[in-house]
Structure formats: C-alpha cells, structure tokens
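Participant: sequence and computational prediction follow.
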Amino acid sequence: MKKAIYGETTPHPDIASSLNNIGNSWSGLGDKRKAITYYEQSLKMMKAIYGERKAITYYEQSLKMKKAIYGETTEHPDIASSLNNIGNCWRGLGDHRKAITYYEQSLKMKKAIYGNTTPHPGIASSLNNIGTCWSHLGDQRKAITYYEQSLKMEKAIYGETTPHPDIASSLCNIGNCWNQLGDQRKAISYYEQSLKMRKAIY
C-alpha cells in the first residue's frame, strides 16, 4: 500500500520503516539471514533519504548483527562488506582518516578470506579506496602505493592488456596523484593509458 501511494521505487521513511519491521519479525523468528535482506533494503532507503550520517548508525547495527551470526572474530565476506560500507560513509562525510580505519579492517579480513597475495576484486577495491583517502589527505605518494597494488591486482584478474573499467580508473587515479605531485609528464603517461583503455571499452 505504501509503495502504491509513494511509488514502487521512491525512497520514503514509511516504506523504510516497514522494511525494517519485516526485518525485525524475521529476526525474532530466528531467520537472521532473511532479516538482513530486509534491513539492507531499509538501510539503502534511509541512506537515500537522510544521507551518510544516518546510514552509519544502520550499518553499525548491521555489522553488530553479522558478527552475532557469524562470530565476533570470524572472517566473513558479509562482515568485510559492512566494514567497507561504513568506510564509504565516513569518506562521503569527509572524514578520510576514520574511513581508512574501516577500509583497513575490511582489507585485512578480505586477505584472510581470499589469501594474502591472491588477486581478488574485493581486495583490489579496498586498496583503491584506501588510496583515494590518502590522496584526499594530501599524501599522494602513499596513495600511489595503494593504487599501484590495486592496479597490479586488477591486471592479474582481468588480464595484463585487457581493457577494463577498473584498470582504466586505477591508471587515472595514479595520473591524478602524479599531477598533484607536479610531475605532469608522468601524469600524462597514465592519463593516456587510461584514455586509450576507455576508448577501447566504450
């Protein structure tokens, strides 16, 4: 009924509340996994309505629930994902140091799950996120070390010469750092590689 009133895909507090209530009911019945799917939908809607800060409180609840399900110290992809989401929110709010603490926890967990040196998209993504934060904090050289690790992993996953959006993005990020550091020639070489790849993709 609420969806019929406000729109099937319209973010609305009443719809978010209903999704949350259904989550509570499934949780009460002991089906935590089903509860999480409703909580995640509610959370996504709350974030769209209220923004990052409100979302953090919901992500924190979600993280707490996942730890209760899988174990407080268990390495699990869902827990790593929650840590990453909280990091994204803090980054959106401009607190890059706080974001890094969550990204680092997520990265550590992903490495424990998939292997310390195993090329994995989730690990590459975490490295990229941490690089972006260091870049915003003004430490371009530190950012480059993370971007380079991410780039190396992406090439290992998708192919050394395969045009891929993630590789193009990493090349562009490294170019941005060299540009900030005043080495325009080096920046151009990365931008050119990124441009060539994006043209091949699109």
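Facilitator: Arrived safely. Since the model is a prediction, treat every value here as computed from it, not as a measurement. Numbering: from 1, shown residues only.
Participant: all contacts plus neighbour counts: C-alpha atoms, from now on.
Facilitator: Will do.
Participant: what number of residues lie near Leu195?
Facilitator: Counted with other CA atoms under 10 Å, the neighbours of Leu195 add up to 16.
Participant: thought it was touching Ile167?
Facilitator: No - under the criterion of CA atoms under 8 Å, Leu195 makes no contact with Ile167, lying 11.0 Å away.
Participant: wouldn't Asn179 be in contact with Ala187 here?
Facilitator: Yes - if you go by CA under 8 Å, Asn179 and Ala187 touch, sitting 5.2 Å apart.
Participant: ok, structure two:
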Amino acid sequence: MKRPFASIKHLSQFPEEEEEILFSVGSVFRILDVNDRRATKGHWFVKMMMVENDDDLNELRSQLNQQYSRYGNFCDLGSALIGMSDYDRAERYFQMLLEYTPESKASFGLIPNFLGIIYANRGDYQKAFEFQERALKFRTQESSIQYNQHHIANTYVHLGAVYHHLGQLDLALKHLLIAVELRSPTTSLAFAYNEIAITYRDKDNNRLALDYFLKALDIDENVLKRDKYHPELATTYNNIGEICSHLCAYDDASNYWTHALEIRLKGIVATHTDLAAIYHNLGVTYLETKRFYKSIRNVHESLRNR
C-alpha cells in the first residue's frame, strides 16, 4: 500500500461519536456520491473511494506533467501560475527571472515569451508584442536556431495572436502560417490552427476558417481525450457552430453548440454569460430551421442566464 492509513478513534475527543481516520499526505479519493442529509441529519454525506493505481488518474498525472513540467527549469512554476490565471504572481516571478538569468543560458528565451503571454492574457497587446519580439530575436540567433526550433515556432504562434488582436490580420496570418511550417509542438499547433481560423473568420473567409477550426478540434480531442469536459473543447465547438451557422449549415451548427452546451453544463469552468451565448445561438438556429418550440425554449434559457 503506497498511502497507508490508520484509525485514531482512541485519540479523538469524541471517541463514541466519530470514527476518525488519519490518511497519509498525498492520498487521493474518487467521489462516488454526494447526498444532502441536512434536513434529517444536519450534514452532507459524501461517499468516496481511495485511489492508488487508477488509469484515469495516471493519465491525468501524465497530462499535468506534460503541461506544467515540460521545460525542466524554473519556468515550470511560472507556467503553472499562468495556467491558474494568477497573472500578477506570474509576472513578478518572470520579471525576477528576467533580471537574474544570464542571456547566455539557452532557456533565457522562454522568459520574455512567457511575459508576452501574460500581457496578452491581460489585454496589453502592445507590451505582449514587445516581449514576443524580444523572445524571437533571442531564439533566432544563429548559434541557437537548431536547438530552439520548436521554441521559435511557439513564439511565431504568439506573435501571430498578438497581431490579430492589434487588428493586423495579414501579419497575423503570416506569422501563424510560419509557425505551422516550422512544425510547432502539438499544443501550440492546435493554438495556431485556432488563431488562423479566427483570423480567416474575421476576414470573412468562413470556408477556410472551418477547415482550420476542424484541424484544431482534431488535436484538442486527442490531447484532451481524458477530459471530455475541458473548457477549451467547449470554445472550439462553439466557434465551429458559429461558422456552420454563417454557412447556413444549421443542423451542424446546432450539433456543435449542443456539444459546447453539454461541456459548459457539466464542466467546472462556466459562467452565465457562456451559457447565455450558447442558448441564444441555439435559439436563433432553431428559428432558422422553423423548430419554434426549441427556439423559444433556448431563448428563454438565454434570458434566464444573463
């Protein structure tokens, strides 16, 4: 047994009322059932099972290791902070690394790249552009090009995204397509495809937008196969539904939006605004296909979630 446990009932202040168990640090439990017994017993009843060797859990550990332990250096902590949307601490951390890390280190280029990501997530696209440009300049130095090939591709992806937010769609496409040609890492490639799709959508080229959204979805479904309620999947389904609607493929649109809605309802990350938007889209689509009852029901849900 990797995580032993023992009864400490004899040490409890309430030995007759509580069956206290001391579990090892790091013990993991799977929640089997949650029952509200407040009306009769005055408490909630949660049934759990200790998990040690579990395929789903091992897959999740592997996925988290790949996501937050892929750099093998101090950048992993900052990457995790960004993943938690803790941008203030992430910024302070990477600014500290920027100050104390010598440019002779091969990993130095990661630092301005991450700072660019932080500023982009905050909506400060000019500052994001400056740091991504700095990262690209470092990574394209002749002595380190071969070593940094996938990092260069990743930087082109984020530069393309920044150009898109700055309204420079042609430059956005140029940088994103370079990233694809350089064979970005899988997760960056999905992000690149998604950004290319959004850029084509904003250029009113819905056919190409759909092609690239589907490419992004194919990668996302494989990478996130153990997490079918991941919010990124909901976003991609929603985007594809929007494009299908523009192309008057209303049945396809409603199918993708239904998938997006299921993820938003069952996942752990959803807002009323997210739900309202999807319900609204479904309501309009059902109206176009003359399914009036479904249209009214979804519009009502949209208003209820605003």
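Facilitator: In hand now; what should we look at? Here the structure is a predicted model, which is why all the values come from computation and not from measurement.
Participant: quick one: TM-score?
Facilitator: TM-score of the superposed chains, computed with TM-score structural alignment, normalised by the length of the first structure, equals 0.74; 179 aligned residues with a CA RMSD of 3.1 Å.
Participant: can you give me the helices in the second structure?
Facilitator: With DSSP state H, the ranges of helices along the second structure come out as 55-68, 75-83, 87-100, 110-122, 125-139, 149-165, 169-181, 186-202, 206-223, 231-246, 250-266, 272-288, 292-304.
Participant: so can I have TSV of these showing distance to Trp44 of the second structure?
Facilitator: Compiled in TSV, the helices of the second structure are given as follows (distance: least, CA to CA, whole Å):
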stretch	distance to Trp44 of the second structure
helix 55-68	26
helix 75-83	32
helix 87-100	35
helix 110-122	39
helix 125-139	47
helix 149-165	46
helix 169-181	51
helix 186-202	40
helix 206-223	36
helix 231-246	29
helix 250-266	21
helix 272-288	27
helix 292-304	29
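Participant: for Ala6 of the second structure, which of those helices is the nearest?
Facilitator: With CA to CA, the closest approach to Ala6 of the second structure among those belongs to helix 55-68: 23.6 Å.
Participant: deepest of the helices of the second structure, which one?
Facilitator: The highest average neighbour count among the helices of the second structure, using mean count of other CA atoms under 10 Å, belongs to helix 149-165 at a mean of 26.
Participant: between helix 110-122 and it, find me the angle.
Facilitator: Computed with axes from the mean of the first three to the mean of the last three CA atoms, to 10 degrees, the direction of helix 149-165 of the second structure lies at 30 degrees from that of helix 110-122.
Participant: average offset of helix 149-165 of the second structure relative to the first structure?
Facilitator: Superposing on the first structure and averaging over aligned pairs (mean CA distance after the TM-score superposition for the first structure), helix 149-165 of the second structure comes out at 4.9 Å.
Participant: what distance separates that helix from the centre of its chain?
Facilitator: For helix 149-165 of the second structure, the gap between its own C-alpha mean and the chain's C-alpha mean amounts to 17 Å (CA atoms, centre = their mean, to the nearest Å).
Participant: ok, now stretch 118-138 of the second structure?
Facilitator: Relative to the mean C-alpha coordinate of its chain, stretch 118-138 of the second structure is positioned 20 Å out (CA atoms, centre = their mean).
Participant: what residue in the second structure is paired with Ile130 of the first structure?
Facilitator: Residue correspondence, TM-score structural alignment: Ile130 of the first structure in this structure matches Ile240 in the second structure.
Participant: swap in Tyr102 of the first structure?
Facilitator: Structural alignment places Tyr102 of the first structure opposite Tyr212 in the second structure (criterion: TM-score structural alignment).
Participant: ok, the closest residue to Ile22 of the first structure other than its chain neighbours - contacts?
Facilitator: Here the nearest residue to Ile22 of the first structure in space, its sequence neighbours aside, is Tyr38; by CA to CA, 6 or more residues apart in numbering that works out to 6.7 Å. Neighbouring residues of Tyr38 of the first structure by CA atoms under 8 Å, 6 or more residues apart in numbering: 19-20, 22-23.
Participant: for these, give me CSV that also has distance to Gly92 of the first structure.
Facilitator: Conversion of these to CSV gives the following (distance: CA to CA, whole Å):
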residue, distance to Gly92 of the first structure
Leu19, 25
Asn20, 24
Ile22, 29
Gly23, 27
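Participant: between these, which sits nearest Tyr59 of the first structure?
Facilitator: Each of the contacts of Tyr38 of the first structure was scored against Tyr59 of the first structure by CA to CA, and Asn20 proved nearest at 12.9 Å.
Participant: that closest one contacts Ser42, doesn't it?
Facilitator: Yes - under the criterion of CA under 8 Å, Asn20 of the first structure makes contact with Ser42 at 5.6 Å.
Participant: Provide a list of residues in contact with the most centrally placed residue in the first structure.
Facilitator: The centroid of the first structure falls nearest to Asn84 when counting by CA atoms, centre = their mean (4.8 Å). Neighbouring residues of Asn84 of the first structure by CA under 8 Å, 6+ apart: 102-103, 106, 126.
Participant: find the nearest non-adjacent residue to Ala120 of the second structure, please.
Facilitator: Ranked by CA to CA, 6+ apart and with sequence neighbours excluded, the top spatial neighbour of Ala120 of the second structure is Ala128, at 5.3 Å.
Participant: just checking, that neighbour touches Arg122?
Facilitator: No - between Ala128 of the second structure and Arg122 no contact is recorded; they are 9.2 Å apart, counting by CA under 8 Å.
Participant: what touches both of those two?
Facilitator: In contact with both Ala128 of the second structure and Arg122: no residue, using CA under 8 Å, 6+ apart.
Participant: compare the helices of the second structure and give me the one nearest Val34 of the second structure.
Facilitator: Val34 of the second structure lies closest to helix 250-266 among those, at 15.6 Å (CA to CA).
Participant: please tell me which residues of the first structure that closest one aligns onto.
Facilitator: Under TM-score structural alignment, the match for helix 250-266 of the second structure in the first structure covers residues 140-156.
Participant: coming back round to it: export the contacts of Asn84 of the first structure to TSV and tack on distance to Leu171 of the first structure?
Facilitator: Converted to TSV, these look like this (distance: CA to CA, whole Å):
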residue	distance to Leu171 of the first structure
Tyr102	24
Tyr103	21
Ser106	23
Ser126	16
